[in-house]
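1. Any chance you could fold what I've pasted below:
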Amino acid sequence: MSIFINKILCPAPQKKRMTVFNRLGLRYITMFLSFTTCIVIYTKTSPMLFSVKPENVNTESSCSCQSCVMDVGEDEWFAYRHNPTVPPLLNRKNSVLRRDVYKWWMALQHSSLKVNYTEIVDQLFTLFPDEDHYSDPGPDRCRTCAVVGNSGNLIGSRYGPLIDFHDVVIRINKGPTKGYEKDVGSKTTHRILYPESAVDLDNYTHLVLFPFKIQDMQWLISTFTTRHIRRTYMPVKPTINANEDKVMILHPGFIKHVYDSWLQKHGRYPSTGFITLIFALHICDEVNVFGFGASSGGAWHHYFDKTNTHFKAGPHGGDFENKTMHELLQRKKISIYKGFK
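-> As a prediction, this is how the structure comes out:
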């Protein structure tokens, strides 16, 4: 290659008047061009060095995990549904509801009692943390989350250590851990529940209220103060053990967002399991799902009892929720551990 370049750059002189300086200059030019040619050839064949990135392409990841929920890329389906600006949790600052949100949420109520929503919010954040939770995303964060459902497919799964390895472990309603540690783990950082599914919590777990109705907020206040609410549409616990400094309330606007954008208005409102999954997509960088779906034999029941259930039952768009969850799996936004091969 250098000989070829020399022939081009150094044609035979007609007169022998080239000085030593000129000869040395051409020699250095030839060596430089030869070296540059080698670099170009090596760059094209080496996968490690001198890689050139296309201009105007943002290759920075939104977090430090291997795969990040917020890395949308060219995924228009996900970008259309996932709105990171919708606050998942209520605080005093974001508590004023849009008219359409308030109208939709109040239409879910079974009670005809007239209540002052603003007064209830004031009471809530006199008792519980008034914070902008989980507003710390960034390229250096990797928050791994396990969403643990209550499906019988967890029986014999031995997922316990894997579940407990996550930074955040979110459990749903009454799903117990005691006696099931090998399959479901023992760690709980968040438990999403409503009055009719309330259980006692340890001092380290966040109680995350899913307010289907405004009476659920009243119950939450009552259970830490007067303890007078003992019934909604069914008997409820008037008090539970929980750390009031770790209480959170899902935002009614977030519930409507999940219903409108993710469920495309199937059913009346989201199931607790589905809204927990979307909540995780908002606060986590990597989401792994356990305990959803049927058992290996096709039965739908809880791992802690044999009561038969079905994803199509109730006021939720269960079939559509199931399809959406598997679409998230196909798009590599979540991983699903089904408990059997």
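
2. hey, let's count contacts and neighbours off CA atoms from now on
-> OK.

3. just the helices in the stretch 1-150 of the chain please.
-> Ranges of helices in the stretch 1-150 of the chain, per DSSP state H, counting those that start in this stretch, are 2-9, 20-45, 76-81, 99-106, 117-127.

4. Then the stretch 151-300 of the chain?
-> For the stretch 151-300 of the chain, the helices defined by DSSP H, counting those that start in this stretch occupy 160-164, 181-184, 214-224, 252-257, 272-283.

5. Remind me what the third one packs against, helices and strands.
-> In this case it means helix 214-224. helix 117-127 (3 or more C-alpha pairs under 8 Å, 6 or more residues apart in numbering; DSSP states H and E).

6. so which of the helices of the stretch 1-150 of the chain comes closest to Glu196?
-> Closest approach to Glu196 among the helices of the stretch 1-150 of the chain is made by helix 99-106 (18.2 Å; C-alpha to C-alpha).

7. Tell me the buried residues in the closest one?
-> 101, 105 (16 or more other C-alpha atoms under 10 Å).

8. got a list of contacts for it?
-> For helix 99-106, the external contacting residues (C-alpha atoms under 8 Å, 6 or more residues apart in numbering) are 212-214, 252-253, 256.

9. So which of those residues wins on neighbours?
-> Pro252 (26 neighbours; other C-alpha atoms under 10 Å).

10. got a list of what that residue touches?
-> Contact analysis of Pro252 by C-alpha under 8 Å, 6+ apart lists 90, 97, 101-102, 105, 211.

11. To compare with the earlier structure, here is another sequence to fold:
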Amino acid sequence: MFSFSDQSCHCEDGWFGKECSRALCDKYGCENGECVKPDQCKCVSGWSAENCTVDMLAENAEPLLDGLALRLRKPPAVIVHRGEQYYRDSWRMIRKWTAHLQAQWQFGRTRFTDGLPMNDTLIKYTSERFQTCAAVGNSGGLLRSRAGQVIDEHDVVLRFNNPPTKTFEEFTGSKTTFRLLNRKSADALLEAPAQAAQPKKKIRSDVTTLLWRAESYHYYGMLRRKFPDEPIYLLAPELLIPFITFYKTMMKRMEDMKITWEGSQSAPTGFVGIAFLLQICKHVDVYGFDVTKAKIPVRYHYFDKLEPTEEHSTEFEHNLLRVLDSFGLIRLCTVDTVERCIHDWDLGRNRIERRRLLSVRDGSLDFDVARNRSTYDMETR
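-> Coordinates of the predicted model:
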């Protein structure tokens, strides 16, 4: 409202800002949402009530997960390989996973088999799991804390696609055990200039590259010929099909509870990577998975200024991770909770050191000093 007496604008009750375009929610507050009109809060997906303080996902974690299992019992394979017994039985699953591409190319069994490793080098970890693993996404929320050292202290670190860690080590860590590629990153690896395959430009051989998209099955042989000495593997359909089924079932259950989100929500590489870690790890911490609508504003990526599009919408994925966190399957370290994660990790590390010293003194050492792998039991979780 314009005041002629002092020649200035005065906002009506419940509005403020230079153009009086920002609403106030003083009556109830607006904890997990956006104040769109005076005392009217639009909740972030998964939250409800007048002030958006009711966590629908945490309250309904058990019914949402009822009858479902994301950590599989004795999966027959983790990666596709040509072990005689496995491959004879798995061809049908491979065809099922790639069925929607059959019109585009012929999927020859002999040609495909030639590029596969002889054995499944990861299957043993489904029964002898790593103690602590970190899945590190690419959210700008990583820049809000200095979790790099804690991330690197995990037994296994999984990263996604090809984000830089150099100069970001303080925030992201530098350790990488696995790298899971989406279709765009896998295509870029295949299309890289020929000199990229030379020894001085080769992929780091201490990092295992994992592919999962059906399209990757088509050109896997070409990648193996381009990088013959590098550990590049296809995640097995025996894992992927249950992962996608779980993802779609959870989406349907949330929809039935009237939980909504924006954008298309096909299964993302992030979820697949976390589900993979649950097969080989006892405890999984998840960093760098923040929604742009978090209470604390964050960039989409920590390493660039890219703005997310509908294609990149991650609201449902974030909801799903919140459910897994509430149920205790993972620990989700977002921009809002990462300091707690760091604090809890330090407590656990101190407890391990005390246990190690006591074990050394009484001769019952339960700490693998050579590999620096602990019996960390996450008692603080």
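
12. right, so of the helices of the stretch 151-300 of the first structure, which gets closest to Ala79 of the first structure?
-> It is, among the helices of the stretch 151-300 of the first structure and with distance given as C-alpha to C-alpha, helix 272-283, at 12.4 Å.

13. That closest one aligns to what range in the second structure?
-> Helix 272-283 of the first structure lines up with residues 269-280 of the second structure when matched by TM-score structural alignment.

14. mean deviation of the matching stretch from the first structure?
-> Here the mean offset of stretch 269-280 of the second structure against the first structure after fitting is 0.5 Å, by mean C-alpha distance after the TM-score superposition for the first structure.

15. from the chain's centre, how far out does that stretch sit?
-> The chain centroid and the centroid of stretch 269-280 of the second structure are separated by 7 Å, computed with C-alpha atoms, centre = their mean, to the nearest Å.

16. ok, so what distance separates Trp219 of the first structure from His302 of the first structure?
-> Distance, Trp219 of the first structure to His302 of the first structure, by C-alpha to C-alpha, to the nearest Å: 26 Å.

17. Do a quick rundown of the strands in the first structure.
-> Applying DSSP state E to the first structure gives strands spanning 144-148, 168-172, 190-193, 206-209, 247-249, 286-290, 334-337.

18. Name the residues that touch stretch 85-92 of the first structure?
-> Taking C-alpha under 8 Å, 6+ apart as the rule, stretch 85-92 of the first structure contacts 94, 121-122, 125, 130-133, 248-254, 257, 279, 282.

19. try 7 Å this time
-> Residues from elsewhere that reach stretch 85-92 of the first structure, judged by C-alpha atoms under 7 Å, 6 or more residues apart in numbering: 121, 125, 130-132, 248-251, 254, 279.

20. Equivalent analysis for stretch 225-233 of the second structure, please.
-> For stretch 225-233 of the second structure, contacts defined as C-alpha under 7 Å, 6+ apart pick out 79, 197, 203, 205, 208-211.

21. Give me the buried subset of those residues.
-> Buried among the contacts of stretch 225-233 of the second structure by 16+ other C-alpha under 10 Å: 79, 197, 203, 208-211.

22. List the residues that contact Asp260 of the first structure.
-> Here Asp260 of the first structure is in contact with no residue (C-alpha under 7 Å, 6+ apart).

23. That one and Asp216 of the first structure: what is the separation?
-> For Asp260 of the first structure, the distance to Asp216 of the first structure - C-alpha to C-alpha - is 22 Å.

24. cool, and Val40 of the first structure?
-> Distance of Val40 of the first structure to Asp216 of the first structure, given as C-alpha to C-alpha: 68 Å.

25. Could you do Ser222 of the first structure as well?
-> Distance, Ser222 of the first structure to Asp216 of the first structure, by C-alpha to C-alpha: 10 Å.

26. and if you look at Ile120 of the first structure?
-> For Ile120 of the first structure relative to Asp216 of the first structure (C-alpha to C-alpha), the value is 11 Å.

27. Over to Tyr194 of the first structure?
-> Separation of Tyr194 of the first structure from Asp216 of the first structure (C-alpha to C-alpha): 7 Å.

28. who's more crowded, the two?
-> A count of neighbours by other C-alpha under 10 Å puts Tyr194 above the other of Tyr194 of the first structure and Asp216, at 23 against 18.

29. dump the residue contacts of the more buried one.
-> By C-alpha under 7 Å, 6+ apart, the contact set of Tyr194 of the first structure is 209-211, 216.

30. would a markdown table of these with distance to Ser111 of the first structure be doable?
-> Below are these laid out as a markdown table (distance: C-alpha to C-alpha, whole Å):
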| residue | distance to Ser111 of the first structure |
| --- | --- |
| Leu209 | 19 |
| Phe210 | 17 |
| Pro211 | 14 |
| Asp216 | 11 |
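
31. Tell me the one of those residues nearest Lys44 of the first structure?
-> Using C-alpha to C-alpha, the contacts of Tyr194 of the first structure come closest to Lys44 of the first structure at Phe210, 56.0 Å.

32. how deep is that closest one tucked in, by neighbour count?
-> Applying other C-alpha under 10 Å, we find 24 other residues in the vicinity of Phe210 of the first structure.

33. Leaving out chain neighbours, which residue sits closest to the aligned partner of it in the second structure?
-> Aligned by TM-score structural alignment, Phe210 of the first structure pairs with Trp212 of the second structure. Closest residue in space to Trp212 of the second structure, ignoring its immediate chain neighbours: Leu235 at 5.3 Å, by C-alpha to C-alpha, 6 or more residues apart in numbering.

34. Check Leu65 of the second structure too.
-> Going by C-alpha to C-alpha, 6+ apart, Leu65 of the second structure has Met250 as its nearest residue, at 7.6 Å.

35. ok, that neighbour to Thr292 of the second structure distance?
-> Counting by C-alpha to C-alpha, the gap between Met250 of the second structure and Thr292 of the second structure amounts to 22 Å.
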